[in-house]
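Student: sequence first, predicted coordinates after that:
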Amino acid sequence: MNDPRKTESTTHFGYQSVPESQKARKVAEVFHSVAAKYDLMNDVLSGGLHRLWKRFTIELSGVRRGNRVLDIAGGTGDLTLQFSRLVGESGEVVLADINDSMLKVGRDRLLDRGVAGNVRFVQADAEKLPFPDNHFDVITIAFGLRNVTRKEDALRSMLRVLKPGGRLLVLEFSKPSNALLGKVYDAYSFAFMPLAGKLITNDADSYRYLAESIRMHPDQETLKSMMAGAGFERVTYHNMTGGIVALHRGLKP
C-alpha cells in the first residue's frame, strides 16, 4: 500500500509541473537572479508602460493621509515610494516581499531617495502574512500574485489583515481581449523577453519562466471569481493595454 504521506500536491512553475514545496524556492532563484536589473528590464520590456499601469493603481487605491498601506511583492518600491508621499507622517507603508534580494534592492533604493520615516520593510509570504487582523486600509500586489503557489490562501490572508471597508488592488498581467493582439503578444513574450533577458541580465531562462508564468495566471474573470470566493465584495477589474494587464479591485465587507 502506498504511504499517503509521500504523495505531495503539484503546482505549475511556468509550464513545468513541480511539487508545491519546491515552487517558492524556484521562484526565489528567478528573482535573486534578476533583482539588480529589475527596474531596467521593466522599462525595456514594457516600453515604460509599467509606470502608467502603476500610476492608475495608485489613483484607484484612494490612499490618503494617515492611511496604513501594505505593498505586497513590493520589489524595488515603485508603489511604496508614491504611497509614502500620500500617507504622510501620520501614515505608514509596509513594503513586503518574500525575496530578500528584491527587498534589499527596494530598501536601498528608497533610502537613497530619502524615504525612511513612514516606511517599514518586511520579508513576508503572501500566503501567511505576519500582521494583525483588520490592520491595513489598503493592500496592493503588483505583478506578484502569479508567482504565489496557493493564490486562494494569499487572498484570504490579505482579506484577514485588511480593515472592514479596506481595499485590495491586484495589478497583474492578464489575457488580451483581442485574438490578434494575443498572437502578437505571444510572439513578443516567447521571443523577445528571453532574448532581452540574455542580453541585459545574462539570464534567458528567468525571463522565459516569467513569460510562461503570465500564461498560467488566471484570466480576468477567473481572478475576479477567486477574489469573490475569498470573501471580497464589489470586485471589479479594469483592462489596460488591450487586456495585457488588468487591475482588479475588491473591498472587505
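Tutor: Happy to help now that I have it.
Student: contacts and neighbour counts: CA atoms only from here.
Tutor: Will do.
Student: and residue 155, how many residues sit next to it?
Tutor: For residue 155, the neighbour count with other C-alpha atoms under 10 Å is 22.
Student: now do the contacts for it.
Tutor: 127, 227, 230 (C-alpha atoms under 8 Å, 6 or more residues apart in numbering).
Student: excluding its backbone neighbours, what's nearest the first one?
Tutor: Translated: residue 127. Leaving aside its chain neighbours, residue 127 sits nearest to residue 154 (3.9 Å; criterion: C-alpha to C-alpha, 6 or more residues apart in numbering).
Student: inside helices: which ones of the contacts of residue 155?
Tutor: 227, 230 (DSSP state H).
Student: quick check, residue 68 in contact with residue 140.
Tutor: No - using C-alpha atoms under 8 Å, residue 68 is not in contact with residue 140; the gap is 11.6 Å.
Student: shouldn't residue 90 be within a strand?
Tutor: No - using DSSP: H, G, I helix; E, B strand; the rest coil, the secondary structure at residue 90 is coil, not a strand.
Student: please report how far it lies from residue 69.
Tutor: As judged by C-alpha to C-alpha, to the nearest Å, residue 90 and residue 69 stand 12 Å apart.
Student: okay, pairing it with this:
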Amino acid sequence: MTQDNETTHFGFQTVKTAEKAGMVREVFDSVAPRYDLMNDLMSGGVHRLWKDAFVDWLDPRPGRDYLDVAGGTADIAFRILNRANRHMSVGTRPANVTVSDINYEMLSVGRNRALDRGLVEGLSWVVGDAEHLPLPDRSMDVYTIAFGLRNVTNIDNAIADAYRVLRPGGKMMILEFSRVVIPLFDQLYDTYSFKVLPLMGRYIAHDEEAYRYLAESIRRFPPQDELAQRMAAKGFRQVRYRNLSGGIAAMHTGWRL
C-alpha cells in the first residue's frame, strides 16, 4: 500500500497520511503569533511550571549538544541554556542548542525572541520534520521534545529518529499532554478542553478549529505506560515517566545505551 492510500488521524478526523504534516503546519502557521499568549491563558501559566520541572529533571550542563524538536518559540531552549550556563567554569565549552521545527513561522517567533534577549551564541535553528531530521547520526547528546510529539504523523518513526541522532549514552526527554489519573478530574478536564479551549481559540487566536484540533490531538495521544513501551520498542533503555498536575501532562525519559 502506498502512502497516498494510507490514513492516519488529525484530531478526530481520518486523513491521508501524506497530508497530515501539511495540515499540522497550517495550524501552527496560523497560531504562531499568539502561541505563547494562548499557552499562558489556556493553562493559567501552569505550562511554565511544567517546562521548569522538565528542565529540572533534564539538569542541563555545559559542553553538551542539545536538540530541541518542535521547539519553535524556544521556551525550552532558553531554559536549557540558562541552566547550563550556571555550571560554566574556566575552560568549559558552553552548551549548544539546536532548535528544530517543521514550521518556519514558529522558528521565526523563536529567533525574534532570542534576539530580543540578546541571545546569539549557543543557538541554531533548523526547519525539519521530526520523523526525518536533517541531522547526522549520533550527533547529539540530548534530544528534547515538548508538546510536539502528538503532532507528528507517525510517533514511532519520530522516536526512532530521536534514537538515530543521539550518541551512545544520549538521553531522550518528552514533555506532552497525557492521560489524567485523578478520578472525576478527567471529566472536568474534558469539559474545559472541548467547550472552553475552542472559544478561546476563536476570540484570542482567531482560529477556533486549531484549538479544537489541540483538544482532539491530546485525546488521541497514547497514555503514559503505552508511550514508555513504544520508547523501549525503539531501543531506549531505563525508560521512566513522571506525571504533572494529575496526569494532564507527563514527562518521559529514556537513554540510548
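Tutor: In hand now; what should we look at? Because the structure is predicted, anything quoted here is derived from the model rather than measured.
Student: just give me the closest of the contacts of residue 155 of structure 1 to residue 209 of structure 1.
Tutor: Closest approach between those and residue 209 of structure 1, by C-alpha to C-alpha: residue 127, at 21.3 Å.
Student: tell me the contacts of the aligned residue in structure 2 for the closest one?
Tutor: When structure 2 is aligned by TM-score structural alignment, residue 127 of structure 1 is paired with residue 131. Counting by C-alpha under 8 Å, 6+ apart, residue 131 of structure 2 makes contact with 152, 154-155, 157-161.
Student: still on that earlier bit, show me which of residue 90 and residue 69 of structure 1 is the more surrounded one.
Tutor: Comparing residue 90 of structure 1 with residue 69 by other C-alpha under 10 Å, the one with more neighbours is residue 69, at 28 against 11.
Student: isn't the more buried one up against residue 138?
Tutor: Yes - between residue 69 of structure 1 and residue 138 there is a contact under C-alpha under 8 Å: 4.9 Å.
Student: common neighbours of those two, please.
Tutor: Between them, residue 69 of structure 1 and residue 138 share these contacting residues under C-alpha under 8 Å, 6+ apart: residue 63.
Student: so residue 32 of structure 2, which of the three states?
Tutor: Recorded secondary structure, residue 32 of structure 2: helix (three-state DSSP).
Student: ugh, typo on my part, it should be residue 176 of structure 1
Tutor: Using three-state DSSP, the secondary structure recorded for residue 176 of structure 1 is coil.
Student: can you tell me which residue in structure 2 aligns to it?
Tutor: In structure 2, residue 176 of structure 1 lands on residue 180 (TM-score structural alignment).
Student: for the residue nearest to that match when sequence neighbours are not counted, give me its contacts.
Tutor: Nearest residue to residue 180 of structure 2, sequence neighbours excluded (C-alpha to C-alpha, 6+ apart): residue 247, at 4.2 Å. Applying C-alpha under 8 Å, 6+ apart, we find residue 247 of structure 2 in contact with 177-182.
Student: how about residue 164 of structure 2, what's its match in structure 1?
Tutor: Aligned by TM-score structural alignment, residue 164 of structure 2 pairs with residue 160 of structure 1.
Student: distance of its match from residue 130 of structure 1?
Tutor: Between residue 160 of structure 1 and residue 130 of structure 1 the computed distance is 11 Å (C-alpha to C-alpha).
Student: swap in residue 145 of structure 1?
Tutor: According to C-alpha to C-alpha, residue 145 of structure 1 and residue 130 of structure 1 sit 17 Å apart.
Student: thanks a lot, catch you later.
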